[in-house]
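Q: Here is a sequence with its predicted model. Questions after.
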Amino acid sequence: MITQVNNHKSHYTLVDLIDSSGPFTILRRALDIAGLSVMLSASGPYTLFAPNDRAFAKLPKGTVEHWLRAENRSDLLSVLKYHIFPGLASSADVGTMSHPKMLQGQATFITKEGDRIRIDGSNLIGVDMVSSNGVIHMIDTVMQPWHE
């Protein structure tokens, strides 16, 4: 089920919304470590498919800790950039996309069945959290880019 959270323009940045709009403590820490908080606090627009803390908890044991180590920053950066679309996409827009290219460089896939929207197998569970520099859609699974 998709919950529309907010559909009005905000004076908050994406990072401000992450700080104030839900269970995003792991994501916030990861964005800081990866150096992406500054970008998501600046101009945009960006669309962030934000995994909540429960999404991170579903990962195999040790995965988050691995990503958060300094020597694995490039892995963390790749995963996080795979959650960022360089442009503004409301939930209505996302529902019409099929293979958007993410900031990380790879295209992901989106499916829509009725009111249910999935991106790379992850359900959108909270949508249209609008900020001054983009929009956040909460997802229930951490997406991972493929590696050759």
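A: All right, it came through fine.
Q: Going by C-alpha atoms from here, please, whenever you check contacts or count neighbours.
A: Fine.
Q: For the residue nearest to I110 when sequence neighbours are not counted, grab the count of nearby residues.
A: Spatially, and ignoring its direct neighbours in sequence, I110 is nearest to I119 (4.4 Å; Cα to Cα, 6 or more residues apart in numbering). As a burial measure, I119 scores 23 neighbours (other Cα atoms under 10 Å).
Q: ok, second structure coming up, stack it against the first:
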Amino acid sequence: MADIIETAVNAGNFTTLVKAIESADLVEILKSEGSYTVFAPTDEAFSKLPKETLDNLLQDITKLKRILTYHVVFGDVREEDLKQIKEAATVEGSIVVIENNNGIKVNDIKVLQTDIIADNGVIHVIEGVLIPALVAAE
């Protein structure tokens, strides 16, 4: 099996996410033994952001790290777990809200695919980019 980064690269639809992870120097964390759950925005999800927003994030490494770590939860949280919880603490330090009405949503963003298993955790594909409240307020 592959780690989270290798799994994301092999999937082929997370190139922007992987580029952002590399820019923020977070590759080693997501390659470590850990057990992590990543709510992974697709390239299409990133393309919904205004181009200047993405460009600015790639230049502001501190803000980029906060946004990316807001997509990561400690532990191996599978689809069955997501159906039973209402929230999860992120590596960034904030909480994401989990909803289970008509499919799974994280902070009102739909989960498109669950349980892409990696050596050190699991990836859930989401249709948007999660922005922590403190970053959104800036």
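A: Looks like it arrived, so ask away. Here the structure is a predicted model, which means the values were calculated and not measured.
Q: How alike are these chains, TM-score-wise?
A: Remark: TM-score between the superposed chains equals 0.94 [TM-score structural alignment, normalised by the length of the second structure]; 135 aligned residues with a Cα RMSD of 1.0 Å.
Q: before we move on, the earlier item: which residue in the second structure lines up with the residue nearest to I110 of the first structure?
A: Per TM-score structural alignment, the equivalent position to I119 of the first structure in the second structure is V106.
Q: so its match sits right up against I98, yeah?
A: Yes: using Cα atoms under 8 Å, V106 of the second structure makes contact with I98 at a distance of 4.8 Å.
Q: And the helix or strand where L134 of the second structure lies, how far out from the chain middle?
A: Assessed by DSSP states H and E, L134 of the second structure sits inside helix 133-136. Distance, stretch centre to chain centre, for helix 133-136 of the second structure: 16 Å (Cα atoms, centre = their mean, to the nearest Å).
Q: Then stretch 48-59 of the first structure?
A: 9 Å.
Q: Also stretch 118-128 of the second structure?
A: How far stretch 118-128 of the second structure lies from its chain's middle: 7 Å, per Cα atoms, centre = their mean.
Q: Looking at the second structure, which strand is longest?
A: Counting by DSSP state E, the longest strand found in the second structure is strand 109-118.
Q: Now the element after that strand, going C-ward?
A: Using DSSP H and E, the first helix or strand after strand 109-118 of the second structure is strand 121-126.
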